[in-house]
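Participant: here's a sequence, model it:
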Amino acid sequence: MRGTFKGDLYKNMLWKCATATTIPEFQTAMDELKAFNKKAHLWLSKIPPLHRTRSHFSGRAVSDVLLNNMCECYNGKVIEGMDRPIISALEYIREYLMRRIVTVLKVIEKCDGLLTPRATELLEEIKKDASHYHVQWNGGEYYEVSGKPNHARVVNLDTRTCSCRGWEITGLPCRHVVAALWCMAENRGRVGAIESWAHPVHTMERWRLVYSHKINPLNGRALWTKIELPTIITPPKHHNQVGRLKKLRKRSEAEIEDMTQSGSLTKKHTQGACNKCKQIGHNSRTCKGKSTTAGTSVKAGSGTSSKAGKGVKAAKDGKA
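Facilitator: Okay, the predicted model is just below:
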């Protein structure tokens, strides 16, 4: 879409359609795009909503991910083994997974609480938003939670559903649910910890279970068992293509456009670290903190001056 319809307005409208959690919200966002540009609306309508908007997600995956970052992470980790033969490539992936499991287990040992660190961070942000909502209880299992005018949502704590579908899609209690739980606690209801209302997929117990499987080490090829087969599998005929083999992934049109304009990928919306104080958000030119290498430079200067003093003293002794 960025290659055909350029500009931040198209980008914002596209993301508004993608992040809508209910079908009415999705239809409203699509109507706004149609009023802005009919060709862009027609182009986007050809893509099934099931693959591009949260409003049509079933909730079975308990995830609202709209990007392919998981594929990009996998590609970035196995890129060094992609140009190897198949057995060597599989061995590279196996060794990486062994290191990955150990690294995550060390992180799990340092974590406290019921939910994973990322789920805890998201839930804290949800709690801050929930503090601005007003709740009305019907005396049963339903709660009407309102924030903006005409944006009330119905929460059913017995079936664990909310009409915004945020709880159903992500597995984390949305801001409407958190506000309803606080109202339930005020009316002497047994609520417990807010974290206990999250889906089990976000718990530390499930995280430990995911990484409970271990990949065992293997002996080298010299100790592998040789198997005699009645048939010999010959390698397929291979014709070397002209040019160097491609190892990096194929870049999108947006990345190619950024590189053709400036010669390199843009650093827009990124935060660099200062070379002086190692803090994020500014550079060494505007830095007002102390340099982390100040002590080292002073020591080096003092050593140089002492050597110079000894040299001058030796020269005077020679003249004498």
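Participant: every contact and neighbour count from this point should use C-alpha atoms.
Facilitator: Noted.
Participant: for H132, see how far away V201 is.
Facilitator: 28 Å (CA to CA, to the nearest Å).
Participant: likewise I232?
Facilitator: 71 Å.
Participant: those two: which has the busier surroundings?
Facilitator: H132 (12 against 7; other CA atoms under 10 Å).
Participant: now the more buried one: how far from A179?
Facilitator: 9 Å.
Participant: and what of H213?
Facilitator: 38 Å.
Participant: cool, and S63?
Facilitator: On the measure of CA to CA, S63 and A179 end up 22 Å apart.
Participant: higher neighbour count, the two?
Facilitator: A179 (26 against 17).
Participant: my guess is that one contacts V145, does it?
Facilitator: Yes. If you go by CA atoms under 8 Å, A179 and V145 touch, sitting 7.3 Å apart.
Participant: all the strands of the protein, residue numbers only.
Facilitator: 134-137, 142-146, 153-156, 161-162 (DSSP state E).
Participant: this one next, for a side-by-side:
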Amino acid sequence: MPLAASFISNSDPNHWANAYFSGERWGIVNNNQAENWNGWVKDARSLPVPSMIDHIRIKIMEMLVKRQGKSLAMTGILCKKILKRLTINHMASRSLKYCRSSSTAFEVYDEDKSYKVDLQYKTCSCKAWQLEKLPCKHACACLESKGYSVYEFVDPCFHIDTYKQVYQFTINPIPSFDEDFDLYDACNAPPDVFVNAPDSRTRPGRRKTKRIPSEVQTRKLKCTRCGKPGHNRRTCTQPI
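Facilitator: Prediction:
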């Protein structure tokens, strides 16, 4: 499709290709945040707007309390799962050999390959340190040779203190949900304050609760010669 090829070649890959994403990943590549949210609030999606908002408020309020209690039981520097991953990397670094290039740069040998590690910029040529924000096994070997603590080179995102700060806030109860509140004077409010309901018609039948798969997920390759899926015209062996 020449039009599609032209569109892709003229588009910035940072906006559509995971490989060129310029933001921080912390070891996670996930494109279905909207689907996760819709699944989490599935019970509230069919409710009227005021009830739906209040239902979501209660779910978030309960989640914050649950994770606040979980954070109080945490001890140490890193979260449990991150500490386990770091321990695996540190144990794997024991068998690696390395040579110093400078006070912060190293060349690490892992089987038949070599990797460059820079402790100053927290980088490794295997790219794992940059993507996961966690010292890889090559970096762990260099940090141990310098006598540094690996905890100091882990991104603050994985620290227990950061986890506690994220969930330190609370949502106050609303005892009078059905009571009318005068938030502003409707006569003096600017026009852009009001959000009117969309002018749309309700379709007949029961509302769908499951996500509709995209065409890319459901589309199957069909042969233009015999019309059967699973192969193309060049590899077709079906008799006509």
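Participant: who's in contact with the spatially most central residue of the second structure?
Facilitator: Per CA atoms, centre = their mean, the C-alpha nearest to the average position across the second structure is that of N30, at 4.3 Å. Going by CA atoms under 8 Å, 6 or more residues apart in numbering, N30 of the second structure touches no other residue.
Participant: distance of the residue mapped onto it from the first structure relative to K128 of the first structure?
Facilitator: N30 of the second structure maps onto L67 in the first structure, with residues paired by TM-score structural alignment. Plainly put, L67 of the first structure is 26 Å away from K128 of the first structure if you go by CA to CA.
Participant: ok, Y92 of the first structure next?
Facilitator: Counting by CA to CA - Y92 of the first structure and K128 of the first structure are separated by 44 Å.
Participant: show me which of these two is the more surrounded one.
Facilitator: Y92 (17 against 11).
Participant: quick one: what's aligned to that one in the second structure?
Facilitator: Checking TM-score structural alignment: Y92 of the first structure goes with H55.
Participant: what's the closest non-adjacent residue to that match?
Facilitator: Closest residue to H55 of the second structure apart from its sequence neighbours, by CA to CA, 6 or more residues apart in numbering: A44 at 6.3 Å.
Participant: got a list of what the counterpart of that neighbour in the first structure touches?
Facilitator: Matched by TM-score structural alignment, A44 of the second structure corresponds to G81 in the first structure. Contact analysis of G81 of the first structure by CA under 8 Å, 6+ apart lists S88, A89, Y92, I93.
Participant: K250 of the first structure: how many residues sit nearby?
Facilitator: Quick note: K250 of the first structure (other CA under 10 Å) scores 9 neighbours.
Participant: what's the separation between it and I232 of the first structure?
Facilitator: Distance from K250 of the first structure to I232 of the first structure, by CA to CA: 36 Å.
Participant: repeat for D158 of the first structure
Facilitator: 63 Å.
Participant: swap in Y10 of the first structure?
Facilitator: Taking CA to CA, one finds Y10 of the first structure at 57 Å from I232 of the first structure.
Participant: check P200 of the first structure too.
Facilitator: Counting by CA to CA, the gap from P200 of the first structure to I232 of the first structure is 49 Å.
Participant: same check, this time on A308 of the first structure
Facilitator: Distance check for A308 of the first structure against I232 of the first structure: by CA to CA, it reads 76 Å.
Participant: which residue in the second structure lines up with T19 of the first structure?
Facilitator: Checking TM-score structural alignment: T19 of the first structure goes with nothing.
Participant: correct me, but T19 of the first structure touches T53?
Facilitator: Yes. Using CA under 8 Å, T19 of the first structure is in contact with T53, at 6.1 Å.
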